[in-house]
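Student: how would this look folded up:
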Amino acid sequence: MKGIMLTLLIPLVLWAASNPFEDQTEHASEPWSNRCLERVEIVNKLSADLLFASSAYCIQEEKYDQAADLYLTATAYGYFDSLRVADKSARGVLDTLKVTYFSPLDAKKRDRFAQVLRDKLDHLASTCRFLESLGKPNYMPRYMIEAAQNPLSQKSPNGLVPNYNAKALWDETRLEYLRCR
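Tutor: Just a heads-up that it's a prediction; the model follows:
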């Protein structure tokens, strides 16, 4: 009986260990990022770098509405991360990610995406409701910490602002940065 239980549990344990959505940090270099995520697949454990990468895949596939949803979520999560990472020199990584993922794309596709994004920005209510339901990021922003000039210090051994108020930062991101009402 023990042998059968182990045989049944080992694949489950291996799956759980490899499940990207169970990890605290998602990276754009992982295989599950090499596709255009549907809006229903976006969860608050996916970091801004992964969301930007997925947005670029959507643009490549001409799925501009999905690309805009991912881009706006990535932008909100990136802003939140910039508030909670102690070394403010790391903020520049967001621009680097945008250049890395979007500049290689076909200019016509980028222009079409920009048009869809402008339309979404003119009508933010749906995005704001989505971000409200999604909730604040729930991952360690390693992509940003690793980009910092002084990522770890005695004052911030994990790279984050000590005792930051996640709720207040998320409210600032949505209400002040995105101007959700």
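Student: from here on, contacts and neighbour counts on C-alpha atoms
Tutor: OK.
Student: can you get me a residue count around the residue nearest to residue 85 when sequence neighbours are not counted?
Tutor: Closest residue in space to residue 85, ignoring its immediate chain neighbours: residue 160 at 4.3 Å, by C-alpha to C-alpha, 6 or more residues apart in numbering. Residue neighbour count, defined by other C-alpha atoms under 10 Å, stands at 23 for residue 160.
Student: and residue 133, by the same measure?
Tutor: 11.
Student: OK, contacts around the residue nearest to residue 85?
Tutor: Counting by C-alpha atoms under 8 Å, 6 or more residues apart in numbering, residue 160 makes contact with 84-87, 145.
Student: ok, 10 Å please
Tutor: By C-alpha atoms under 10 Å, 6 or more residues apart in numbering, residue 160 lies in contact with 81-87, 140-142, 145, 151-153.
Student: what comes up buried for stretch 152-159?
Tutor: For stretch 152-159, burial by neighbour count (16 or more other C-alpha atoms under 10 Å) applies to 152, 156, 158-159.
Student: do stretch 88-103 as well
Tutor: Quick answer for stretch 88-103 (16+ other C-alpha under 10 Å): 88-91, 93-94, 97-98, 101-102.
Student: and the longest helix for the protein?
Tutor: Assignment by DSSP state H gives helix 64-84 as the longest helix of the chain.
Student: neighbours of residue 106, how many?
Tutor: Residue 106 has 11 neighbours, counted by other C-alpha under 10 Å.
Student: wait, residue 116
Tutor: Other residues close to residue 116 by other C-alpha under 10 Å number 18.
Student: now residue 162: closest residue in space, sequence neighbours ignored.
Tutor: residue 156 (6.3 Å).
Student: to compare against the first, here's another:
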Amino acid sequence: MKNLLIITLLMFGMNQINAQNVISIEADGNLESPNPLVCVDLSAVTNGNNPADILNGMKKCIEIKQYEKAAKLFAIAGVYGKYDTFRVKDKSAHQALLVLQMNIFENISDSEKNSLMEYLEKELKAGSSKLNETCQAIQKVGVPKYYPKYMIQHGIQAFVEKDGNGLIEKFDSLASWKLALKEYLHCGE
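Tutor: From the prediction side, this is the model:
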């Protein structure tokens, strides 16, 4: 009888847990990809593509097993995301790149993850000629020219502060670009 009572209470509790609704509130433009890419060479990326656009292309590359292209797209998306953390005022928004990356990785198989990791290690190894080539190709694409709405709208300030554009005033674009290349990819080391 005691076991029956415990099982009944557990079943009732499980039904209550299952009956609860999860509500997700997002600001318009959160993690937005206005110009999603397909699987392209790094040279086809423009400085108008934000990290969400680029990571969409990376996902397409993974789907067709073009891991070398995927690794290079991962690299430029990371540099652009790092650059955006320097220019977006709201620190709570800075995890936007990580969330975008997690969204990609949660939908790929372990085999695909392992293959991609092999290429990332090979293409982005510190001090390697492959990394140097990737750094030069990213520098040719150039400093981001898009407005980082995907990141700004990801932070808490998108809900509480409606004034301003979300960017740091008197931002040093060139110095931040060099720092993003160095900190994210170790370019020039």
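Student: rewinding a little: just the buried residues of stretch 152-159 of the first structure now: which is nearest residue 124 of the first structure?
Tutor: residue 159 (31.8 Å; C-alpha to C-alpha).
Student: what do we get in the second structure for the closest one?
Tutor: In the second structure, the residue matched to residue 159 of the first structure (TM-score structural alignment) is residue 166.
Student: my read: its match touches residue 151, true?
Tutor: Yes - because the distance of 9.5 Å satisfies C-alpha atoms under 10 Å, residue 166 of the second structure is recorded as touching residue 151.
Student: who touches both of those two?
Tutor: 88, 90, 158.
Student: so the last one is in which element?
Tutor: So the one you mean is residue 158 of the second structure. Using DSSP states H and E, residue 158 of the second structure sits within helix 157-160.
Student: by contact count, what packs against that helix?
Tutor: helix 149-152 (3 or more C-alpha pairs under 10 Å, 6 or more residues apart in numbering; DSSP states H and E).
Student: now the helix it packs on on the first structure. Mean distance?
Tutor: Here helix 149-152 of the second structure, set against the first structure after superposition, deviates by a mean of 0.2 Å using mean C-alpha distance after the TM-score superposition for the first structure.
Student: that older thread, please pick the buried ones from the contacts of residue 160 of the first structure.
Tutor: If you count burial by 16+ other C-alpha under 10 Å, the buried members of these come out as 81-87, 140-142, 145, 151-152.
Student: related to what we said a few turns ago, so where in the second structure does the helix or strand that the longest helix of the first structure is followed by end up aligned?
Tutor: As assigned by DSSP H and E, the chain's next helix or strand after helix 64-84 of the first structure is helix 93-102. Using TM-score structural alignment, helix 93-102 of the first structure lines up with residues 96-105 of the second structure.
Student: distance from the chain centre to the matching stretch, please.
Tutor: Relative to the centre of its chain, stretch 96-105 of the second structure is centred 4 Å away, using C-alpha atoms, centre = their mean, to the nearest Å.
Student: report the mean deviation for that stretch after fitting onto the first structure.
Tutor: Mean deviation for stretch 96-105 of the second structure: 1.2 Å (mean C-alpha distance after the TM-score superposition for the first structure).
Student: just want the most central residue of the first structure.
Tutor: residue 48 (2.4 Å; C-alpha atoms, centre = their mean).
Student: in the second structure, what stretch matches the longest helix of the first structure?
Tutor: Against the second structure, helix 64-84 of the first structure falls on residues 67-87 (TM-score structural alignment).
Student: again with stretch 3-16 of the first structure
Tutor: With TM-score structural alignment applied, stretch 3-16 of the first structure matches no range in the second structure.
Student: and the helices in the second structure?
Tutor: 2-19, 51-63, 67-87, 96-105, 110-123, 129-141, 149-152, 157-160, 173-180.
Student: now render the shared contacts of residue 166 and residue 151 of the second structure as a markdown table, adding distance to residue 173 of the second structure.
Tutor: Output for those, formatted as a markdown table (distance: C-alpha to C-alpha, whole Å):
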| residue | distance to residue 173 of the second structure |
| --- | --- |
| 88 | 12 |
| 90 | 17 |
| 158 | 23 |
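Student: nearest to residue 78 of the second structure, of those?
Tutor: Nearest to residue 78 of the second structure among those: residue 88, at 15.1 Å, using C-alpha to C-alpha.
Student: surely the closest one meets residue 158?
Tutor: No - using C-alpha under 10 Å, residue 88 of the second structure is not in contact with residue 158, being 11.7 Å away.
Student: now do the shared contacts for those two.
Tutor: 149, 151-152, 165-166.
Student: now distance to residue 80 of the second structure too, for those residues, in a markdown table please.
Tutor: Shown next, in a markdown table, are those (distance: C-alpha to C-alpha, whole Å):
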| residue | distance to residue 80 of the second structure |
| --- | --- |
| 149 | 13 |
| 151 | 11 |
| 152 | 14 |
| 165 | 18 |
| 166 | 17 |
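Student: farthest pair in those residues?
Tutor: Using C-alpha to C-alpha, the two most remote members of those are 151 and 165, lying 11.8 Å apart.
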